[in-house]
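In: this one's structure only:
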């Protein structure tokens, strides 16, 4: 029997006041309820990544920074990625962009998707993330989860600060599609590599 795909849910914000923990925990729960993958929460706070300062990406030259090497080793463990992202000025957080830049070959030929949150559900950030992923030779999937508008304000601390389960009915369809896509592409990529 083939080994289940190992998927990382990557928290893409490092701010002290971040909201990311709430949707990340919810997405982790959705993924763990399935029997077709293993999943791990990966928090950028746990990796003291400097701003990217290498001669080039590790596709072209070996990485020198020990923190970046630790990050690359962690990322290499996974067959696919789900990024938890806010939207900052129509894009992903600086911390997430820097983390993406700190690896290259580890991302290659693996699926990625996102759960985004904000006024527009981080729709523009998720689209930008997909473009970055293409350059890193990942496979962006169609499915995504967007926590937007009134739903966002009903679960965010600046609003009603309710539990994600209060809006879960609005998110489950997107989450199922995202997880289905990630598993399908992870299995396809693993089979192609074998």
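Out: Perfect, I can see it now. Quick caveat: nothing in here was measured; it's all calculated off a predicted structure. Numbers count the residues shown, from 1 in each chain.
In: when you work out contacts or count neighbours from here on, use the C-alpha atoms and nothing else.
Out: OK.
In: in what helix or strand does the residue most central in space within the chain lie?
Out: Centroid-nearest residue in the chain: residue 83, 1.2 Å away (criterion: CA atoms, centre = their mean). Using DSSP states H and E, residue 83 maps to strand 80-85.
In: may I see the buried residues of that strand?
Out: For strand 80-85, a neighbour-count test (16 or more other CA atoms under 10 Å) marks 80-85 as buried.
In: please enumerate the strands of the chain.
Out: Along the chain, counting by DSSP state E, strands occupy 6-11, 38-43, 80-85, 111-117, 139-147.
In: quick one, longest helix in the chain?
Out: Scanning the chain for the helix with the most residues, using DSSP state H, yields helix 168-193.
In: distance from the chain centre to that one, please.
Out: Using CA atoms, centre = their mean, to the nearest Å, the mean C-alpha position of helix 168-193 is found 13 Å from that of the whole chain.
In: run the angle between that helix and strand 80-85 for me.
Out: Note on geometry: by axes from the mean of the first three to the mean of the last three CA atoms, to 10 degrees, helix 168-193 and strand 80-85 are set 140 degrees apart in direction.
In: against that first model, consider the following:
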């Protein structure tokens, strides 16, 4: 264990468990009547079930990115939460073949905090399941020197797939997809964290 009580990568490797790290889940919709809390809440529960993950749910409806001003305590808190994360999952709907404007603004507020970190996606929408929004987000994060993982979790016609408790009617496929995404994110999060610790990332 480290001085802070966090398991070091070497100690984790000796036990076969991944080293503890932080996953930030960004809930990207702020629209009135949004379905994002259902999808985001479900995924956050999947992630929190993993003992090695500290899950930080960053709901943009609470953050209110358009109201953030550089240097204010609110801005510094948001920047600090992004900087502290080892990996990210962006929960996004698809609006007219793209993703929500508040999500783009929130991403654009920061730069080095995203560098050399992995990003995964959980998307939802109509028949496409939000995948067209994800493809555009990949371009945005590439510009920010972040590494997007291939696998995604996607919910087509999402409002038909969840029960009143926010759980999928058929949980097996969604859980399998989430597990695959979280496995890949863990590998990248630890690998890139070790790389950043060994040498500064040059952007």
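Out: The structure has been received and is ready for your questions. Since this is a predicted model, take the numbers as computed values, not measurements.
In: can you pull the TM-score for these?
Out: Superposed pair, TM-score by TM-score structural alignment, normalised by the length of the first structure: 0.84. Supporting alignment: 179 aligned residues with a CA RMSD of 2.0 Å.
In: which one of the buried residues of strand 80-85 of the first structure is nearest to residue 176 of the first structure?
Out: Set against residue 176 of the first structure, the nearest of these by CA to CA is residue 82 (12.7 Å).
In: aligned partner of the closest one in the second structure?
Out: Aligned by TM-score structural alignment, residue 82 of the first structure pairs with residue 89 of the second structure.
In: shouldn't its match be in contact with residue 117?
Out: No - assessed by CA atoms under 8 Å, residue 89 of the second structure is found out of contact with residue 117, at 11.0 Å.
In: mind listing what the closest residue to residue 79 of the first structure other than its chain neighbours touches?
Out: Excluding the flanking residues, the one nearest residue 79 of the first structure by CA to CA, 6 or more residues apart in numbering is residue 6, at 5.2 Å. Applying CA atoms under 8 Å, 6 or more residues apart in numbering to residue 6 of the first structure gives the contacts 37-40, 77-80.
In: any chance of JSON lines for the residues you listed, columns distance to residue 89 of the first structure?
Out: Converted to JSON lines, those look like this (distance: CA to CA, whole Å):
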{"residue": "37", "distance to residue 89 of the first structure": "34"}
{"residue": "38", "distance to residue 89 of the first structure": "33"}
{"residue": "39", "distance to residue 89 of the first structure": "30"}
{"residue": "40", "distance to residue 89 of the first structure": "29"}
{"residue": "77", "distance to residue 89 of the first structure": "31"}
{"residue": "78", "distance to residue 89 of the first structure": "29"}
{"residue": "79", "distance to residue 89 of the first structure": "30"}
{"residue": "80", "distance to residue 89 of the first structure": "26"}
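In: buried subset of those residues, written for ChimeraX?
Out: Filtering the contacts of residue 6 of the first structure down to the buried ones (16+ other CA under 10 Å) takes a single ChimeraX command:
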select :37,38,39,78,79,80
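In: can you tell me which of the contacts of residue 6 of the first structure is closest to residue 140 of the first structure?
Out: Distance ranking of the contacts of residue 6 of the first structure against residue 140 of the first structure, using CA to CA, places residue 80 first at 9.9 Å.
In: identify the residues contacting the closest one.
Out: Applying CA under 8 Å, 6+ apart, we find residue 80 of the first structure in contact with 5-8, 110-112, 182, 186.
In: could you measure from it over to residue 138 of the first structure?
Out: 9 Å (CA to CA, to the nearest Å).
In: give me the common contacts of the two.
Out: Common neighbours of residue 80 of the first structure and residue 138, counting by CA under 8 Å, 6+ apart, are 110-112.
In: could I have the PyMOL command that selects the buried members from these?
Out: Only the buried entries of those go into this PyMOL selection, using 16+ other CA under 10 Å:
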select buried, resi 110+111+112
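In: once aligned, what mean separation remains between the longest helix of the first structure and the second structure?
Out: Compared with the second structure after fitting, helix 168-193 of the first structure deviates on average by 0.9 Å (mean CA distance after the TM-score superposition for the first structure).
In: in terms of secondary structure, what does that helix contact?
Out: Using 3 or more CA pairs under 8 Å, 6 or more residues apart in numbering; DSSP states H and E as the contact test, the elements touching helix 168-193 of the first structure are helix 21-32, strand 80-85, strand 111-117, strand 139-147.
In: check the contacts of residue 6 of the first structure and tell me the two furthest apart.
Out: Spatial extent of the contacts of residue 6 of the first structure (CA to CA) is set by the pair 37 and 77 at 13.5 Å.
In: residue 141 of the second structure pairs with which position in the first structure?
Out: Using TM-score structural alignment, the equivalent of residue 141 of the second structure in the first structure is residue 133.
In: can you get me a residue count around the closest residue to that match other than its chain neighbours?
Out: In this structure, residue 133 of the first structure finds its nearest non-sequential neighbour in residue 140, 6.6 Å apart by CA to CA, 6+ apart. By other CA atoms under 10 Å, the residues close to residue 140 of the first structure number 25.
In: just residue 176 of the second structure next, same as before
Out: 12.
In: next: residue 192 of the first structure.
Out: For residue 192 of the first structure, the count of nearby residues is 9 (other CA under 10 Å).
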